[in-house]
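Sharing a model that was predicted from the sequence below.
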Amino acid sequence: MTKRITISDVAIHAGVSKSTVSQYLNGRYDYMGQKTKEKIQSAIKELKYSPNMVARSLKQKSSTTIGVIVANILHVFSTQVIRAIEDFCHEKGFHVIVCNADDNPDKEKTYIDMLRAKQVDGIIAFPTGDNVALYQGLLEEQYPLVFMDRLVDGLDIPTVLLDNDKAATLAVDLLKDYQRPAIVTPPLKENLTPRMERLIGFKNELAKHGVSLPDEYIACGEISEIQKKLTELFQLTKAPDAIFAINDRVLHEVLTFMNHQHIRIPEDVALVNVDDVSFAEFYQPALTTISQPAFEMGKKAAELLFTQIKNPQDRSTMETFRFEPMVNRRKSC
């Protein structure tokens, strides 16, 4: 059987102490000479040394891993946030486990239990809002935890999300010259912060311009139902002349419907949505969107989590961080 290469073998081969090799492996080499680093790096390569991650985790009392629980990984916003978190963690020598909860509280709980069993050092979650007691228990343990995209009443957990009211205000500003604006959204639930805030903000901002948003101009349903809801919307005696699509998945359904029904954008109906999808610029016509600074938001969430990991007693970051949306003005309105 091939002998397992140990840290002692690396130290002997490099001509340095075990503690020096350990410092190198843990990234603590700010004051280490370049020649020493090169000798250790060469020894690791020549001996094909692979650190025993389990042993290191036990010794350091850290798994150098965090968990990210997203509501739905199909959203552009979710994938961009994950990428930013992964980039940040990679620089810190950490790994990321991504879990897709499908906005299902049972799946969310299962993933939290699994991540705790794997002893991850902290969790960034897009919470469903239905596992308050579970998260409260983690808070009481001073377990590192950050929420993304959604607020949960009664939980003092640092949260990173968009200024949804500002996003709605920007949408109204883009559509203020139209007479019959409508909004298209997935199911509206109190704990789904972005949807509720964007709807309320849109309705309130329209009112400031003397425009109402009757209930029949709110097309709301599961993604699989959006086509049916749009059919009902455009069968109204006075069909909408503008649409605010609340996110990227809704946008896909709206574009599909308009294409099938030969509805022209913006001649027949103006269109604006939240989330700057990859095809927005080359779609015909190019789509006016309101983008979220997803990469900055993901990085901020990771920074907040690492502050807690480093010092679980640090309560200075226990607040809500709102990020500014940005208009990408193109041709659809």
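Looks like it arrived, so ask away.

from here on, contacts and neighbour counts on C-alpha atoms
Noted.

Now do stretch 121-140: everything it contacts.
62-71, 103-105, 108-109, 143-152, 155, 157, 191-192, 301-302, 305, 309 (C-alpha atoms under 8 Å, 6 or more residues apart in numbering).

cutoff 7 Å now
Counting by C-alpha atoms under 7 Å, 6 or more residues apart in numbering, stretch 121-140 makes contact with 62-71, 103-105, 143-150, 152, 155, 191, 305, 309, all of which sit outside it.

this is the other structure I want to compare:
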Amino acid sequence: MARNVTIAQVAEQAKVSKSTVSQFLNKRYEYMSESTRQRIEAAIEELNYHPNIIARSLKQKSTYTVGVIVANILHSFSTQILRAIENNFNDNGFHIIICNADDEPEKERNYIEMLLAKQVDGLIIFPTGGNLDLYEQMKQRNFPVVFMDRKIDGLEIDTVMLDNHQAAKLAVDAFVESDYNQISIITTSIIRNTSPRVERIEGYKLALEEHGLPVRPEYIRTADAEQIQGVLKELFALQEPPEAILAGNDIVLIEVLKYMKDHQLKIPKDVAVIGIDEVSFASFYSPPLTVVTQPTIEMANKATELLLAQINSKNKTARTAIHRLHPSLIKRSSC
């Protein structure tokens, strides 16, 4: 069985000290000549050296690993955020472990416990809201944690999320500007008071009131994804069906578009549509879809910055805050 190559062997091959090899491995090149770097690189390649991550972790008391628990990886928003978070942590020398909770608190609990057992240096969580005791324990232990997309009332944990009231307002304003007054909103289930969904409904109501339009309860619908086709059937069976539909997220938008196609309804002639969250096909769908976008890269950058600050901070009692980023409307032809 081949023995593991050591830093000492790399140093001897490259004719440098072990500390110089260590600096190279940690990407600290400031006091290292180009020829030294090249010799170390050549020695590593010749000897087929691989750093001992476990030994490094024990020595530096860090695993250089963070966990990300996403509520539902099917959302285009989630995959865009994850890609940006992974890039950010890779640039900072960290690996990430991605877990998908499927909006199930028990699954989220299992992942949190598993990641803590693996001694990750911190967590970014899109919280289900169903594990308050675990969130509180991490907070009390000063364990580095950042919430993404959803806030948990009563917990002082750094949180990065969208200004959801503004997102709904941008959509309602666009509908009204195009002379649509009978406006419906559909979101996925709010059974656990998932903050983006609740806040988008609140923003929708406030925007209607600002325009002097009535808030009609029959136009406000929430349901699990598999029930949305039935919700749409009920909406269009109303004596006054909506002229416009605000889809609260990309999963709802896809269900709305399926219904329109299946029932030969033309967008925007029969009903106008705006979705919150950009989707890959929005610009070339027929007609191209108006959407409210989230600044996913900026949100990922902020979450990375906040978690790294906690990981590196000696002051574990730093002030926490909710950081809300601003949405944008991309006007196309669906309203």
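Done, it's in. On a predicted model such as this, the values are computed, not experimentally measured, just so you know.

Superposed, what's their TM-score?
The TM-score (TM-score structural alignment, normalised by the length of the first structure) is 0.98; 333 aligned residues with a C-alpha RMSD of 1.1 Å.

coming back round to it: list buried residues within the contacts of stretch 121-140 of the first structure.
Buried members of these, scored by 16 or more other C-alpha atoms under 10 Å, are 62-71, 103, 105, 143-150, 152, 191, 305, 309.

Counting by contacts, list what the helix or strand Val172 of the second structure falls within packs against.
Element membership for Val172 of the second structure (DSSP states H and E) is helix 164-177. Packed against helix 164-177 of the second structure by the contact rule (3 or more C-alpha pairs under 7 Å, 6 or more residues apart in numbering; DSSP states H and E) you find helix 195-210.

Where does the helix it packs on end up in the first structure?
Using TM-score structural alignment, helix 195-210 of the second structure lines up with residues 193-208 of the first structure.

Now do the matching stretch: everything it contacts.
The contact list for stretch 193-208 of the first structure, computed with C-alpha under 7 Å, 6+ apart, reads Asp149, Arg150, Leu151, Asn164, Asp165, Ala168, Thr169, Val172, Leu188, Glu190, Ser212, Leu213.

Please check the residues you listed and keep the buried ones.
For these, a burial check counting by 16+ other C-alpha under 10 Å picks out Asp149, Arg150, Leu151, Asn164, Asp165, Ala168, Thr169, Val172, Ser212, Leu213.

Please produce CSV containing those residues, extended by distance to Arg329 of the first structure.
What follows is those, written out as CSV (distance: C-alpha to C-alpha, whole Å):
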residue, distance to Arg329 of the first structure
Asp149, 24
Arg150, 27
Leu151, 29
Asn164, 18
Asp165, 19
Ala168, 15
Thr169, 15
Val172, 13
Ser212, 24
Leu213, 23
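
so how far is Asp121 of the first structure from Thr64 of the first structure?
Using C-alpha to C-alpha, to the nearest Å, we find Thr64 of the first structure at a distance of 7 Å from Asp121 of the first structure.

sorry, that was for Gly67 of the first structure
In this structure, Gly67 of the first structure and Asp121 of the first structure are 8 Å apart, going by C-alpha to C-alpha.

those helices in the stretch 151-300 of the first structure, which residues are they?
164-175, 193-208, 226-234, 248-260, 294-310 (DSSP state H, counting those that start in this stretch).

Please apply the same query to the stretch 1-150 of the first structure.
Along the stretch 1-150 of the first structure, counting by DSSP H, counting those that start in this stretch, helices occupy 7-14, 18-25, 34-47, 53-60, 76-91, 105-117, 132-140.

For Asn328 of the first structure, which of those is the nearest?
When the helices of the stretch 1-150 of the first structure are compared by C-alpha to C-alpha, helix 76-91 sits nearest Asn328 of the first structure, at 15.7 Å.

Measure how far the direction of that closest one deviates from that of helix 294-310, in degrees.
Here helix 76-91 of the first structure runs at an angle of 50 degrees relative to helix 294-310 (axes from the mean of the first three to the mean of the last three C-alpha atoms, to 10 degrees).

once aligned to the second structure, how far is helix 76-91 of the first structure on average?
Mean deviation of helix 76-91 of the first structure relative to the second structure after superposition (mean C-alpha distance after the TM-score superposition for the first structure): 0.6 Å.
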